[in-house]
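Novice: Quick one, what's the 3D model for this:
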Amino acid sequence: MNIFSYQQASDAASAITLKKAGPTAKYLGGGTNLVDLMRETVEQPETLVDVTHLPGAIEQRADGGLLIGAAAKNTALAAHPVVRSDFPLLSRSILAGASAQIRNVATVGGNILQRTRCRYFYDNAARCNKRQPQVGCDAIEGFNRYHAILGASDACVATHPSDMCVALVALDAVVHLQGPAGTRSIPLSELHRLPGDRPEVETELQPDELITAIEIPPLSFARRSTYRKVRDRASYAFALISVAAAVDIDDAGIVRGVRLALGGVAHRPWRALKAEAKLMGQMASMESFRVAAETELADAVPLSENEFKMELARRTIVAVLDELKGENA
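Specialist: Here you go, the predicted model:
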């Protein structure tokens, strides 16, 4: 049994101080991921620093953007009227991500920092470079149906499990951080690292840094957006493929704005920049959508059990873009 102490932080500064006091201390939000990992002895912190009492307000800015406190509950964010009207892809991604019970306790900051759900990462008897560096990766030759086809390496083929993060990446979200050296901001698209030869280093966070807020800049055509998640069963399950998209099409049928991100395909939420570039200035059609999808997936490398993700991703991208084309009509 892992013995640990529990401390409750009153603000960001006290949270950072408490965490610095213990070399293996962890910040605790809703605990929907961390507590699971502690049960499996994957995580064994000596101290848990509760940050759920930090700011969790959801504020609309004068320019139409949003500022979301990291302690905001997933339920509150999904149900917020501005999110539902102006950023529907975000609301839909959260609702697709977990049961109501989990959404009621999970925090936005914790959702961003949840770790992979790879079965080999959770299994202490398996080889996993993320859990124990340089021992090998059993997923590469094992059960890898859910694993990455983009951005993976010989050291790790795990995927990032968050649905919410896929929508946030599509929306150019920015993460605000506070740590011992002060405050800084980083685009969410740059927060999570690809595995390379150091899969155990998952983010660009500095030691003891804490997510304090997430900012979503204004995006006028985000009202015409959606999130589609393809999974093995209709009940709550992790994505085989997911697509977050927003499209702006002019009266002549030309794409003049697009945001596209994928889930279930990579070690981090995957911004489909190649597909976006291919679509800009093109006629919105099934053919242009197909070409954009194929362009994004050109560098994909499937594993022994997930080659189907190539075609599934292509079809899902095309279907989502075609759906939004109808909404733009």
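Novice: From now on I want contacts and neighbour counts done on CA atoms only, so please keep to that.
Specialist: Will do.
Novice: number of nearby residues for the nearest residue to residue 305 once chain neighbours are set aside?
Specialist: Once flanking residues are discounted, residue 305 sits nearest to residue 145: 5.0 Å by C-alpha to C-alpha, 6 or more residues apart in numbering. Applying other C-alpha atoms under 10 Å, we find 16 residues neighbouring residue 145.
Novice: one more to put side by side:
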Amino acid sequence: MKPFTYHRASTLTDRPAGATIIAGGTNLLDLMKHEVMTPKALVDITALDLNRIEAHGDGLRIGALVRNSDLAADPVIRRDYPLLSRALLAGASGQLRNMATTGGNLMQRTRCPYFYDTRMPCNKREPGSGCAAIGGVNRNHAILGASPACIATYPGDMAVALRALDAEVEIESPAPRQVPLSEFYRLPADTPDVETVMRPGEIITAVLLPAPAGGQQRYRKVRDRASYAFALVSVAAIIGMENNRIAHAALAFGGVAAKPWRDPGAEALLIGQEPSDTLFGRAADLILQSAGGYGGNDFKIPLLRRTLIATLRDATGMEATA
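Specialist: Model prediction:
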């Protein structure tokens, strides 16, 4: 780890120019140890008043410093947004959830091994150097939204649930703004080093949730082991039923792209229909029509299909009546 200066902020504006923000540090410190990120200055924001969960219109405002463990255990979250609680509990270990923050979770970076290995080419780490994962070991890599420059995946669980919940990110800057999570992450294209819409000097202050969506909420995560592993495929689903038909649907996917993936066309296909494996298969076809593997991760295509169908069977009550 290279030397750096440390400053503890007392206000939002008490931040040295160019300093890298640190809160829980659960991802940043690993990146610094591997010298993937080598900030010259860190600014600790944990003393700021950003650790509250409070009403915001018909929804909620979740401060950027709310710990993952506190967010997952919050009674309002568990009652009205159980999808978010389940996703948080599916990620990391209890110790990490006690440190990780809402804002930091959104900003975590890929766990692609070539990104972490500074001896290997990686366009995300060093633009123009190439992508070693293409043609390399790519079992955990993207099948949707990838590019010839990068096939890394976004690793988190929380953001997948937030994508299905239509969350927004509150950003403090000279011109404060609210960005829908659908627009917060960028696909790699030819600039995989630019991962979000965050600009220099900006800071996440909160996540905003709309009014509760209701319906059945499920988070299903397929991984290599039962605990503390990143998703090979995950599905966040919100399904509302009326008269044995799907009245509303929201689906988001993790482990398959550089950002939480959502396909409005597949959701529209489900609405107004009676649940069936045939219908769910058609929705999977629509989601996967642009999917492509790179050898080691080809299995993710049928895995996403099976995981989606199983999740929809559960959320629509088909499993209970089978």
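Novice: care to give me the TM-score?
Specialist: The TM-score (TM-score structural alignment, normalised by the length of the second structure) is 0.96; 319 aligned residues with a C-alpha RMSD of 1.4 Å.
Novice: Mind telling me what the residue nearest to residue 305 of the first structure corresponds to in the second structure?
Specialist: For residue 145 of the first structure, the aligned residue in the second structure is residue 139 (criterion: TM-score structural alignment).
Novice: Quote the end-to-end distance of stretch 255-267 of the second structure.
Specialist: Using C-alpha to C-alpha, to the nearest Å, the end-to-end distance of stretch 255-267 of the second structure comes to 19 Å.
Novice: which residues of the first structure does the helix or strand containing residue 114 of the second structure align to?
Specialist: Here residue 114 of the second structure is covered by helix 113-116, with elements defined by DSSP states H and E. The alignment of helix 113-116 of the second structure onto the first structure (TM-score structural alignment) covers residues 119-122.
Novice: mean shift between that stretch and the second structure?
Specialist: On superposition with the second structure, the mean distance recorded for stretch 119-122 of the first structure (mean C-alpha distance after the TM-score superposition for the first structure) is 0.1 Å.
Novice: Spell out the secondary structure type for residue 243 of the first structure.
Specialist: strand (DSSP: H, G, I helix; E, B strand; the rest coil).
Novice: corresponding residue for it in the second structure?
Specialist: Residue 243 of the first structure maps onto residue 235 in the second structure, by TM-score structural alignment.
Novice: so what's that match up against?
Specialist: Contacts of residue 235 of the second structure were listed using C-alpha atoms under 8 Å, 6 or more residues apart in numbering, and they are 160, 218-221, 251-254, 307-308, 311.
Novice: Repeat the analysis, applying 10 Å as the threshold.
Specialist: 87, 157, 160-161, 164, 218-222, 251-255, 260-262, 304, 307-312 (C-alpha atoms under 10 Å, 6 or more residues apart in numbering).
Novice: ok so, going back, show the contacting residues for the match of residue 145 of the first structure.
Specialist: Residues near residue 139 of the second structure by C-alpha under 10 Å, 6+ apart: 112, 133, 232, 293-300.
Novice: ok, now how distant is it from residue 189 of the second structure?
Specialist: 20 Å.
Novice: what's the answer for residue 83 of the second structure, then?
Specialist: 30 Å.
Novice: ends of stretch 61-73 of the first structure, how far apart?
Specialist: Rule used - C-alpha to C-alpha; the end-to-end distance of stretch 61-73 of the first structure is 19 Å.
Novice: now stretch 286-302 of the second structure: which residue numbers in the first structure?
Specialist: Going by TM-score structural alignment: stretch 286-302 of the second structure matches residues 295-311.
Novice: who touches the matching stretch?
Specialist: 139-153, 157, 240-241, 264-266, 271-278, 289, 291, 293-294, 313-315, 317.
Novice: Mind jotting down where the helices sit in the stretch 101-250 of the second structure?
Specialist: 102-106, 113-116, 158-164, 181-184 (DSSP state H, counting those that start in this stretch).
Novice: got a list of what the most centrally placed residue in the second structure touches?
Specialist: By C-alpha atoms, centre = their mean, the mean C-alpha position of the second structure lies nearest to residue 159, the distance being 3.0 Å. The contact partners of residue 159 of the second structure, by C-alpha under 10 Å, 6+ apart, come to 84, 87-88, 102, 105-107, 165, 167, 181, 236, 252-254, 259-260.
Novice: measure the match of residue 145 of the first structure to residue 205 of the second structure for me?
Specialist: Look at residue 139 of the second structure and residue 205 of the second structure: by C-alpha to C-alpha, they are 35 Å apart.
Novice: swap in residue 248 of the second structure?
Specialist: For residue 248 of the second structure, the distance to residue 205 of the second structure - C-alpha to C-alpha - is 30 Å.
Novice: Between those two, tell me which one has more neighbours.
Specialist: residue 205 (24 against 18).
Novice: thinking again about what came up before, give me the buried subset of the contacts of stretch 295-311 of the first structure.
Specialist: For the contacts of stretch 295-311 of the first structure, a neighbour count by 16 or more other C-alpha atoms under 10 Å gives the buried set as 139-140, 143-153, 157, 240-241, 264-266, 271-278, 289, 291, 293-294, 313-314, 317.
Novice: Filter these down to just the ones in strands.
Specialist: By the criterion of DSSP state E, membership of those in strands covers 241, 271.
Novice: which residue lines up with residue 205 of the first structure in the second structure?
Specialist: Alignment note (TM-score structural alignment): residue 205 of the first structure maps to residue 198 of the second structure.
Novice: if we can go back for a sec, I'd like the contacts of residue 139 of the second structure written out as TSV, with secondary structure and distance to residue 174 of the second structure added.
Specialist: TSV is the format used below for the contacts of residue 139 of the second structure (DSSP: H, G, I helix; E, B strand; the rest coil; distance: C-alpha to C-alpha, whole Å):
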residue	secondary structure	distance to residue 174 of the second structure
112	coil	34
133	coil	38
232	coil	39
293	coil	42
294	coil	42
295	coil	45
296	coil	45
297	coil	42
298	coil	45
299	coil	46
300	helix	42
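Novice: Show me which pair in these is furthest apart.
Specialist: Using C-alpha to C-alpha, the pair of those lying farthest apart is 112 and 299, separated by 17.6 Å.
Novice: Many thanks, I have nothing further to ask.
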